[in-house]
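> 3D, please:
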Amino acid sequence: MVFKYLLGLKISDTQTGLRAFSKNQVKDFLKVKGERFEYETNMLIDNKNLGYKFKEIPINTVYIKNNKSSHFNPVRDSITIYLLFFKYIVVSLLSFILDIALFGIFKAFKFTIINATIIARILSSILNYTLNKNKVFKSFNKKSLIKYYILVIIQMFISGYSVKFLHKIFVNKNVIFLKIIIDLIIFIVNYYIQREWVFKRRERECFY
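A predicted model of the protein is given here:
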């Protein structure tokens, strides 16, 4: 379930050691870090980042003595999966803090809500794009910059006009508080859009 919702990979057995792949893929997978179960998890994540598609083939599984010889730790050996989303959260949090700080500064200088939103988002998006591209999704998609700023423009106006609309309804509410609420909602949707559209690579030859 974690693989499905955080990585977009629907895999019934993430820890199977029986995997087949082409000679071309060997060069990529030799660079994967980790040992044992950690390596298998990292391989699947890199498989996603490199744009390889995969196919699962059902086989019979035989466990000897209820699989007592296995050293799989569901917390320790799955931590890599959560690290991906954690890195996204950290990057988003840094960008979010910068965006809110800039928004507050521009509002203090009597900028309108829309203008303050646009300028703050453009500046904070430079940090967000660079870190997400190189540290989170590790994408080499040449069109990612164009896609990213299409997403930024759409979300920028959604954020700006939503805050403006809510501020008219809740007159006594602090405008920065309203912006935080709106942007938190956008944050979750943004993760899936960046993963599946902005930084997604074209699928390559089959693996598994």
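> Please count neighbours and contacts with C-alpha atoms only from this point.
OK.
> in the helix or strand where Ile81 lies, what counts as buried?
Mapping Ile81 onto the secondary structure by DSSP states H and E places it in helix 79-108. Applying a neighbour-count criterion of 16 or more other Cα atoms under 10 Å, one finds 80-81, 84-85, 87-89, 91-92, 95-96, 98-100, 102-104, 106-107 buried in helix 79-108.
> Here is a second sequence; please produce its structure as well for comparison:
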Amino acid sequence: MIVLVPAYEPDARLVTLVHDLRAAAPDLPVVVVDDGSGPAYAPVLAAARAAGAEVTGYAGNRGKGHALRHGFAHARAAHPGHDVVTADCDGQHAVVDVLRVAARAAAEPGAVVLGSRLFVDEVPWRSTVGNVASRLLLRAVTGMRLVDTQTGLRAYPAGLLPWLAQVPGDRFEYELEVLLRAPGAGVPVVEVPIATIYLDGNASSHFRPVRDSVRVMAPLLRFAASSLAANAVDTVMLLVLQVLTGSLGVAVVGARAVSATVNHAVNRRHVFGRARVPWRVSLARYAALAVTLLGATWVLLAALTHAGVPLLVAKIGADVTLLCVSYGVQRAYVFAHPAPAGAVGAAAAADAVRETVGTGGARRSFPRRT
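Prediction:
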């Protein structure tokens, strides 16, 4: 096990974290990734090195996601076979919580472990904005109900590091992308309650509420844009084929075939990060999903209109619902990036994943998602 700390423009709290970790667990390596902080922060990084940390990094700020991937690559090269616990550099994570997450990871091989804040005290508004936005998105497209989707205190198994290197996103959206892709890769996610610590109103955070919330929501926004573009293609082709063939049936089927092919290509390349699933496989899965959604649309519209809902309102409600369903299925199945076999195999050794919630040790059991 190692502790990985991405750091951008750190202060003395980074040095304190390194010192306290080394004092509490002398055999636990601590790796600090300098995310292009610049010469002004060299003394702080030198002090972290003197306190016992390995310091790596690069010139120019590239974002937390990039720093994490850089750190994972360093871990694979310098500490092969070691699980990785990530922690923030700004004092938000107590050493006892870092060690608690590490212990839970050791007890649940193959799982991603989140150190989740309970948000029971006063929470800075920009932290609330980011967590609420990402929590709603995650629930809508994966069904996972997590307490804290924005936590930087996490544990990743060593076997998962190659998969983590493929997850896109260079800034705060990266950690949400990991959670969005976990169900499709067969990676379980568990939570451990930790203390909620905000120093000086979280003034040291580099999270930008509007810009970074948009980044967090970007995957679903791209998907929605792709769907709208496909509808436009479908409409244009319907009109063109109707004129060329004079047959409404041919026009409807032809337009839907063209728009679906375009939508599949766009989603494969631009929405879900250039899926590694073979083209024919993803296209067959996409076609099966399209047929299923077509039937689901009919069922929903029939049920809603039978209940007295106006057709237009029913159509909008059905489309929004199935948009989220379609997004989740395409991410988790149609274009899924499988995790390394070793990581999934380790996770499969457990019969069920236990998710810790609340403060009193209350636990709920969730089957591992595949």
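> How alike are these chains, TM-score-wise?
The TM-score (TM-score structural alignment, normalised by the length of structure 1) is 0.69; 187 aligned residues with a Cα RMSD of 3.6 Å.
> quick one: the helices in the stretch 51-200 of structure 2?
Counting by DSSP state H, counting those that start in this stretch, residue ranges of the helices within the stretch 51-200 of structure 2 are 64-78, 95-107, 125-142, 161-164, 173-185.
> mind checking how far the fourth one is from the chain centre?
Centroid displacement of helix 161-164 of structure 2 relative to its chain, using Cα atoms, centre = their mean, to the nearest Å, is 13 Å.
> That one corresponds to what range in structure 1?
Counting by TM-score structural alignment, helix 161-164 of structure 2 falls onto residues 26-29 of structure 1.
> Against structure 2, what's the mean shift for the matching stretch, could you check?
Aligned to structure 2 and superposed, stretch 26-29 of structure 1 gives a mean residue distance of 2.6 Å (mean Cα distance after the TM-score superposition for structure 1).
> For that stretch, give me every contacting residue.
Contacting residues not belonging to stretch 26-29 of structure 1 are listed as Met43, Asp46 [Cα atoms under 8 Å, 6 or more residues apart in numbering].
> Go again with 7 Å.
Contacting residues not belonging to stretch 26-29 of structure 1 are listed as Met43 [Cα atoms under 7 Å, 6 or more residues apart in numbering].
> Identify each buried residue in that stretch, please.
Using 16+ other Cα under 10 Å, the residues of stretch 26-29 of structure 1 that count as buried are Phe29.
> what does stretch 187-194 of structure 1 give?
Of the residues in stretch 187-194 of structure 1, those buried (16+ other Cα under 10 Å) are Phe187, Asn190, Tyr191, Gln194.
> now those residues as JSON lines including secondary structure?
Supplementary listing: the buried residues of stretch 187-194 of structure 1 in JSON lines, determined by DSSP: H, G, I helix; E, B strand; the rest coil:
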{"residue": "Phe187", "secondary structure": "helix"}
{"residue": "Asn190", "secondary structure": "helix"}
{"residue": "Tyr191", "secondary structure": "helix"}
{"residue": "Gln194", "secondary structure": "helix"}
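> From those residues, pick the one nearest Phe140 of structure 1.
The shortest distance between Phe140 of structure 1 and any of the buried residues of stretch 187-194 of structure 1, using Cα to Cα, involves Gln194 and amounts to 13.3 Å.
> mind checking how far that closest one is from Ile57 of structure 1?
Gln194 of structure 1 sits 29 Å away from Ile57 of structure 1 when distances are taken as Cα to Cα, to the nearest Å.
> And the strands in structure 1, which stretches?
With DSSP state E as the criterion, structure 1 has strands at 52-54, 204-207.
> highest average neighbour count across those?
Using mean count of other Cα atoms under 10 Å, the stretch among the strands of structure 1 with the largest mean neighbour count is strand 52-54, at a mean of 17.
> okay, that one sits on what stretch of structure 2?
So strand 52-54 of structure 1 sits over residues 187-189 in structure 2, by TM-score structural alignment.
> Any idea how far the matching stretch is from the middle of the chain?
Averaging C-alpha positions (Cα atoms, centre = their mean) puts stretch 187-189 of structure 2 11 Å from its chain's average.
> Adding distance to Lys33 of structure 1 as columns, could you present the strands of structure 1 in CSV?
Compiled in CSV, the strands of structure 1 are given as follows (distance: least, Cα to Cα, whole Å):
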stretch, distance to Lys33 of structure 1
strand 52-54, 18
strand 204-207, 18
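> what about those, which gets the closest to Ser69 of structure 1?
Comparing the strands of structure 1 by Cα to Cα, strand 204-207 comes nearest, at 27.4 Å.
> tell me what the closest one is packed against?
For strand 204-207 of structure 1, the contact count by 3 or more Cα pairs under 7 Å, 6 or more residues apart in numbering; DSSP states H and E identifies strand 52-54 as packing neighbours.
> hmm, who's touching stretch 194-208 of structure 1?
Counting by Cα under 7 Å, 6+ apart, the neighbours of stretch 194-208 of structure 1 from elsewhere in the structure are 19-21, 49-56, 137, 139, 141, 144, 147-148.
> From those residues, list the buried ones, please.
When the contacts of stretch 194-208 of structure 1 are checked for burial by 16+ other Cα under 10 Å, the buried set is Asn49, Leu50, Gly51, Tyr52, Phe54, Phe137, Ser139, Asn141, Ser144, Lys147, Tyr148.
> tell me the two of the residues you listed that are most distant?
Across these, no pair lies farther apart than Phe54 and Tyr148, at 26.4 Å, counting by Cα to Cα.
> residues near Thr211 of structure 2, how many?
Check again: residue 211 of structure 2 is Arg, not Thr. Using other Cα atoms under 10 Å, Arg211 of structure 2 has 9 other residues around it.
> wait, I meant Ala24 of structure 2
The criterion is other Cα under 10 Å. On that basis, Ala24 of structure 2 has 13 neighbouring residues.
> which one in structure 1 is aligned with it?
Ala24 of structure 2 maps onto no residue in structure 1, with residues paired by TM-score structural alignment.
> and Ala24 of structure 2, how far is that from Val96 of structure 2?
Distance from Ala24 of structure 2 to Val96 of structure 2, by Cα to Cα: 9 Å.
> And Arg364 of structure 2, by the same measure?
Note on Arg364 of structure 2: its distance to Val96 of structure 2, by Cα to Cα, is 23 Å.
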